[in-house]
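*Asks:* After the sequence you'll find the predicted model.
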Amino acid sequence: MPTEPPVPGIPLRPGRIGTGRLALFVAATAAPLTAVGGAIPIMYAVSGNVGAAFCFLMLTILLGVFAVGYAAMGRYVPNPGSVHSYIANGLGRAGAVGAAFAALVAYNALQISLYGLIGAIVGEFVGDEISIELDWWIWALLAWAVVGLLGVLQVDLSGTVLVGLLFLELLVLTALVALALDNPAGGRVDAAGLDPANLPVAGLGAVLALATAAFVGVESGPVHRTQVTDPGRTVARAGYLAIAGTGVCYALCAWALTVATGPENTATVAAVAGPQLVADVLARHGGAALGVAAQVLLGTAVLAALLAGHNSVARQFYALGFERVLPAALGRVGVRTGAPVAGSLVQTGLALAVLLGFAAAGRDPLTDMFAWLSGVGAVGVLVLLTLTSVAVVGFFNGRTVTAESRWQRLIAPTLATMGLSVVLVVLLADFGTLLAPGTPTYLRALLPALPVLAALLGLLRGVALRSLRPGVYARIGGGTREPVPTPQPAGAADRVEAQA
């Protein structure tokens, strides 16, 4: 299996990251303000469903169950940062290629969707504060140029910066919840957003799509297995903490927005305000300066998420090129930077083509570009997580000597498979609620089919490699191996490394 470029923001020396610090890194990867300030208002606007808060709690429990088997199998996988490595070791190498192709579509879609979001955010902020009125795509192109340049140079935000931004974002979100509950619309705190009965109504597909996309990043804990104090426990514990903390944060903030606006008015207010909604609530009850701070932090959070997403996709291209699943040119890195330059350029080119396509078609950056591509990404992510849970069961089946309990190797991944499958089926059946009225009918079927079609194409590619290039096929996923305990210096568990 190829050695991937260093993971951004994490020191590479082994045995230095504890549970708390890893949980912070993982939560920072999910960029909570991007979800609360961007995804949740758009979710309310396009769906009209006020049950988002309960949806986040439901997904938190489901992802927590998924993480049990995911972390358990991660001890045995040579490349635990790659879902296709799990699937290769649990379901076979041809299936792993299918998963890798689906991942490319899903994570490209999620990353590119953010250009619509940042274009709208910056455009509105500059228009309000400086009175410069420019089309959203101009600001999106500026962000694209910055991300493309930093990607080629292999520039990542350090872990210290990411965690610092996370703390600032959490301060803003705490203020949002406190001010909303202290100033409820109509003078009464309404719990409608937490009522399960409000979820299975109109717009459920849109809620599931955007809520699922909001959690992307919380599964990244196993990437850092070689750097933690106790690989057998730290990764799992940090994953549970990150999922629980992120999910509760999303649920509280989604509920707070319904309290601040009134559940009956939330969809209308969100449709008008868009990603300005959080800043509007904060400015109205906490002062204009707080609203401006929220807008600035939302912009920086989205830019950080764009850069992280770009580098992640570039590394996926790199790994598949190195393995010769895709053209070998994608497996090359820069001589000076060690960056996956070819993969970075391909991702940059794809982003530009999609961005210009939406701009030329006159589509809305939020309800069209951001919502549609987030939905495509959510379908792909659910397919990957479901296949991974099945792979966990397949991997441990027949292994007579393992340190994992029956709950870890069979019951939890089986329950996760069932739950994720249900969410995926409901999302596919109700995907049309994510699209605005008047959207061409064919898009209701085409958009959610993209990651599925990519998976089928990858599966065919894997089958072809098995017959035509068996040497390449044998290297897919890196094979299986038993976990090797990491030697622990005395007192290592008590040390926390400051970001270099």
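*Replies:* Perfect, thanks for sending it.

*Asks:* Every contact and neighbour count from this point should use C-alpha atoms.
*Replies:* Will do.

*Asks:* Look at the residue most central in space within the chain and tell me its secondary structure.
*Replies:* With distances taken as CA atoms, centre = their mean, V216 lies nearest the centre of the chain, 1.9 Å away. Assigned state for V216: coil (three-state reduction, DSSP: H, G, I helix; E, B strand; the rest coil).

*Asks:* And it, how far from T234?
*Replies:* Distance, V216 to T234, by CA to CA, to the nearest Å: 20 Å.

*Asks:* contacting residues for the closest residue to the residue nearest to the centre of the chain other than its chain neighbours?
*Replies:* Counting by CA to CA, 6 or more residues apart in numbering, V216 lies nearest to A30, which is 6.0 Å off, once chain neighbours are set aside. Residues in contact with A30, defined by CA atoms under 8 Å, 6 or more residues apart in numbering, are 214-218, 246, 305.

*Asks:* ok, and here's another one to check against it:
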Amino acid sequence: MSNMTVHTSTSDSGETTLARRTLGVPALVFLIIAASAPLTVLAGGATTSFAVTGEIGVPVGYLILGIVLVFFAVGYGRMSTVIQNAGAFYAYVTAGLGTTAGVGTSMLALVTYNAMQIGLYGVFGFTASSILQEITGAEVTWWVCGLAAWALVAVLGINKIDLSAKVLAAIVILEFVVVIGVSLMSFSVAPEGVTAEPFLPEHWLTGSLGALLAFGIAAFMGFESGAIYSEEAKDPERSVARATYIAVGIIALFYAFSSWAFAVGVGISDIVPQSQEWGPDLMFVFLDQHVPTLLANLGAVLFLTSILAAMIAFHNASARYFFSMGRVRVLPKYLGITGARNGAPTAGSLTQSGLGLVFIIIFALAGADSEFGPLYPVMTMFPWLTNAAGFGMVLLLSVTSVAIMRYFNSQPQRPSLFVRTVAPLIAAIGLCVVAVLIMFNFDVMIDADGFSPLVILIPGIIVASGLLGLAWGAYLKSSRPDIYREISRADIG
């Protein structure tokens, strides 16, 4: 199989080529793991999963999802050696299922990545506001803090990607240090002793398994993003696949280990009721009990930077999807413009920043007189948008798994049966099951009290974005065949 890359040229309105040979395997791994936000997962994701499911088998959920995603990564990693495109999902689906399906996937991916990135402004603003009040006594509303983060993300987004990679590397390393420290402390405290009870089947092979997987998938959001940077990788035929395998393994094992350790530290019989009482604050309550206040406050600040790292990572991913769609004129052509000196997807980055600003303003106005008070952004903006993104990501992975099978089985020089069929088929089945489980547990995920129209509306918007993309692809095929042909050539050689 010959390698297939995207060839672009300079237009009159600006550069249309991303910075080349910029990112090595370590930088890619940091970009991927930053999106998954290790400290945010332990403090927010794991405690929420303990609280909502009422089960102590949360660590097993991460392991099960990790296994499914390893199978996905087998075909996905091989595809990255064949096709290098900043719009990874849409390029792979175009190659395997056709241009119309690829355009539909591009729209789904755009909405998914933007929803995740923008939703994080809600939890960042609330957390920053709470930390400022705790440490300094100053009362700063959440949206002011959100705007400060927005400005920083916007500036980094229009700079060369290696600057973001360096910032994220520093943050991720600190996150790992904190989580490892909390885990070791948990084992040393262990009020009920160190036990492997959370891994026993009776604590996860229950009616709550669906909720465990539905909540757990958010922890892996971003693991696939290495392929998005393939055009900027130093050795895209090897480094993207390696970075993806490394990231999936680290994420699954690290999250399973740290959530198990934290349950042991709080107490196996107490982790569920304590999580239900304190939520994401439980880790900091735990730290307050066992370390000096200064260290506990430092942990809270690093939790904030963890969220910031995820926002930067998802901003970069969203900007590259805008760039990729603009380059082939699926979206307005100006989105395909990059910075002449730094190769950053400038137009796409500014567009993503603009969307973020609009949503911050909308939720700031909507929550001005809300009964939720300061909790408004974490009761609305954060869960609504990020859970929508989680559902969208599972759909993207499912469709891409099928496209990978179709593509490799159509090639004259095919990889092994395991790579071209077995692994992606297992991934597709597993991911479809997770998608169904998310649908059935969506009311729990958004903390709806009884039936809520949002249970239908939010997933409906995600599905509608894909359908709209399919309709747009069909329109381009019939009415703009020049663009339709360009999409096909750009994505598959």
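*Replies:* On my side now, so go ahead. Just so we're clear, the structure is a prediction, and the values are computed from it rather than from any experiment.

*Asks:* between the contacts of A30 of the first structure, which is nearest I411 of the first structure?
*Replies:* Nearest to I411 of the first structure among the contacts of A30 of the first structure is V218, at 21.6 Å by CA to CA.

*Asks:* So the closest one sits against G239, correct?
*Replies:* Yes. V218 of the first structure lies in contact with G239 (CA atoms under 8 Å); the separation is 7.0 Å.

*Asks:* Aligned against the first structure, show me the partner of R320 of the second structure.
*Replies:* Here R320 of the second structure is matched to R315 in the first structure, going by TM-score structural alignment.

*Asks:* circling back to that earlier point, now which residue in the second structure aligns to the residue nearest to V216 of the first structure?
*Replies:* Using TM-score structural alignment, the equivalent of A30 of the first structure in the second structure is S36.

*Asks:* That match and Y255 of the second structure: what is the separation?
*Replies:* S36 of the second structure is 10 Å from Y255 of the second structure, where distance means CA to CA.

*Asks:* And for S488 of the second structure?
*Replies:* 39 Å.

*Asks:* Looking at those two, which has the bigger crowd around it?
*Replies:* Y255 (28 against 18; other CA atoms under 10 Å).

*Asks:* just to revisit the earlier point, the residue nearest to the centre of the first structure matches what in the second structure?
*Replies:* Alignment note: V216 of the first structure maps to M221 in the second structure; criterion TM-score structural alignment.

*Asks:* list the contacts for that match?
*Replies:* Counted by CA under 8 Å, 6+ apart, M221 of the second structure has contacts 35-36, 390, 393.

*Asks:* where does I268 of the second structure land in three-state SS?
*Replies:* Going by three-state DSSP: I268 of the second structure is coil.

*Asks:* Could you provide the contacts of M221 of the second structure in CSV, with additional columns for secondary structure and distance to P415 of the second structure?
*Replies:* Below are these laid out as CSV (DSSP: H, G, I helix; E, B strand; the rest coil; distance: CA to CA, whole Å):
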residue, secondary structure, distance to P415 of the second structure
A35, helix, 30
S36, helix, 30
G390, helix, 31
M393, helix, 26
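
*Asks:* Which position in the first structure pairs with A241 of the second structure?
*Replies:* Using TM-score structural alignment, the partner of A241 of the second structure in the first structure is A236.

*Asks:* ok so L39 of the second structure is a helix residue?
*Replies:* Yes. Under three-state DSSP, L39 of the second structure sits within a helix.

*Asks:* Is it in contact with S306, as I believe?
*Replies:* Yes. Using CA under 8 Å as the test, L39 of the second structure is close enough to S306 to be in contact (6.1 Å).

*Asks:* Okay, buried residues for stretch 385-401 of the first structure please.
*Replies:* Buried residues in stretch 385-401 of the first structure, counted by 16 or more other CA atoms under 10 Å: 385-396.

*Asks:* before we move on, what about stretch 250-262 of the second structure?
*Replies:* Residues 251-252, 254-262 are the ones in stretch 250-262 of the second structure that count as buried (16+ other CA under 10 Å).

*Asks:* quick one: that stretch aligns where in the first structure?
*Replies:* Per TM-score structural alignment, the counterpart of stretch 250-262 of the second structure in the first structure is residues 245-257.

*Asks:* Mind reading off the mean deviation between the matching stretch and the second structure?
*Replies:* Its aligned residues in the second structure lie a mean 1.4 Å from stretch 245-257 of the first structure after superposition (mean CA distance after the TM-score superposition for the first structure).

*Asks:* So between L39 and S306 of the second structure, which is more surrounded?
*Replies:* Each of L39 of the second structure and S306 has its neighbours counted (other CA under 10 Å); L39 has more, 29 against 25.

*Asks:* so what's the more buried one up against?
*Replies:* Counting by CA under 8 Å, 6+ apart, L39 of the second structure has contacts 175-176, 178-179, 302-303, 306.

*Asks:* try 10 Å this time
*Replies:* Contacts of L39 of the second structure were listed using CA atoms under 10 Å, 6 or more residues apart in numbering, and they are 45, 172, 174-180, 255, 258, 283, 299-300, 302-307.

*Asks:* And for V394 of the second structure?
*Replies:* Applying CA under 10 Å, 6+ apart to V394 of the second structure gives the contacts 112, 214, 217-218, 221, 400, 428, 430-436, 438.

*Asks:* and whatever residue of the first structure lines up with it, what element?
*Replies:* The alignment partner of V394 of the second structure in the first structure, by TM-score structural alignment, is L382. Using DSSP states H and E, L382 of the first structure maps to helix 371-396.

*Asks:* Mean deviation, that helix versus the second structure?
*Replies:* In the superposition with the second structure, the average deviation recorded for helix 371-396 of the first structure is 0.8 Å (mean CA distance after the TM-score superposition for the first structure).

*Asks:* Please apply the same query to stretch 109-125 of the first structure.
*Replies:* Stretch 109-125 of the first structure sits 1.2 Å off on average (mean CA distance after the TM-score superposition for the first structure).

*Asks:* How about A294 of the first structure: what's its closest non-neighbour residue?
*Replies:* Nearest one to A294 of the first structure, counting by CA to CA, 6+ apart, is A279 at 5.6 Å.

*Asks:* what's the neighbour count on the equivalent of the one you found over in the second structure?
*Replies:* Matched by TM-score structural alignment, A279 of the first structure corresponds to F284 in the second structure. By other CA under 10 Å, the residues close to F284 of the second structure number 21.
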